[in-house]
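**Q** starting from these lines, generate the structure:
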Amino acid sequence: MLSFLVSLVVAIVIGLIGSAIVGNRLPGGIFGSMIAGLIGAWIGHGLLGTWGPSLAGFAIFPAIIGAAIFVFLLGLIFRGLRKEA
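**A** Okay, here's the model as predicted:
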């Protein structure tokens, strides 16, 4: 149970760092950051592998880069939806 909580905290931090790099605000606050961190870790692992330090099952650098990519794409989608509305 503790490792699950640590993984969630690491995912939140990764999501926050990814959104800070891109400069977009994530919808959903902490929950949105957690989702961005988890999806970012998945994207980063798929694109970059598992190089660099690892914490709670996350390869930190690929996860942060993946989270930044995800937040950027999410920002483009939301910006496009706002223009249409």
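
**Q** please make it C-alpha for all contacts and neighbour counts, starting now.
**A** OK.

**Q** and the helices in the protein?
**A** Listed in chain order, the helices of the chain (DSSP state H) span 2-22, 29-48, 60-84.

**Q** which of the ones you listed sits closest to Ser54?
**A** Nearest to Ser54 among the helices of the chain is helix 60-84 (5.6 Å), distances taken as CA to CA.

**Q** I'd like the helices of the chain written out as TSV, with distance to Ser54 added.
**A** As requested, the helices of the chain are exported to TSV (distance: least, CA to CA, whole Å):
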stretch	distance to Ser54
helix 2-22	11
helix 29-48	11
helix 60-84	6
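
**Q** one more to put side by side:
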Amino acid sequence: MGVESLVVFIIIGAIAGWLAGLIVKGYGFGLLGNIVVGIVGALIAGWLFPALGVSLGTGIVAAIIHAVIGAVILLVLIRLVKSA
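**A** As a prediction, this is how the structure comes out:
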């Protein structure tokens, strides 16, 4: 993985984490928190979507949507575990 790919990966994670934070909680988690939530969300969606047979296409916009959906799933699961 090149440096450019790593930078794009981090930027997509930050955007996805921020958007997921807005959707689920109403605000973001700070830069590092957004990056972590976005990257973990992308990993979750990367595992879940192929298992369900879902494909969102390719490109940066599709990657951001993919990561946002995974991050929202992650945040909802965390909220359910905390409230139980």
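
**Q** any idea what the TM-score comes out to?
**A** Overall, the chain-to-chain superposition scores 0.71 on the TM-score scale (TM-score structural alignment, normalised by the length of structure 2); 77 aligned residues with a CA RMSD of 2.3 Å.

**Q** ranking the helices of structure 1 by burial, who's on top?
**A** Ranked by average neighbour count under the criterion mean count of other CA atoms under 10 Å, the helices of structure 1 are headed by helix 29-48 at a mean of 21.

**Q** contact partners for Ile63 of structure 2?
**A** I think there's a mix-up here, since residue 63 of structure 2 is Ala and not Ile. By CA atoms under 8 Å, 6 or more residues apart in numbering, the contact list for Ala63 of structure 2 reads Ile12.

**Q** what lines up with it in structure 1?
**A** In structure 1, the residue matched to Ala63 of structure 2 (TM-score structural alignment) is Ala59.

**Q** give me the distance between its match and Leu81 of structure 1.
**A** 32 Å (CA to CA, to the nearest Å).

**Q** next: Gly32 of structure 1.
**A** 18 Å.

**Q** over to Ala11 of structure 1?
**A** 27 Å.

**Q** the alignment partner in structure 1 of Ile11 of structure 2 and Met34 of structure 1, how far apart?
**A** Aligned by TM-score structural alignment, Ile11 of structure 2 pairs with Val9 of structure 1. Applying CA to CA, the value for Val9 of structure 1 to Met34 of structure 1 is 8 Å.

**Q** Gly28 of structure 2 and Ala16 touch, don't they?
**A** No - applying CA atoms under 8 Å as the test, Gly28 of structure 2 and Ala16 come out as separate, 10.1 Å apart.
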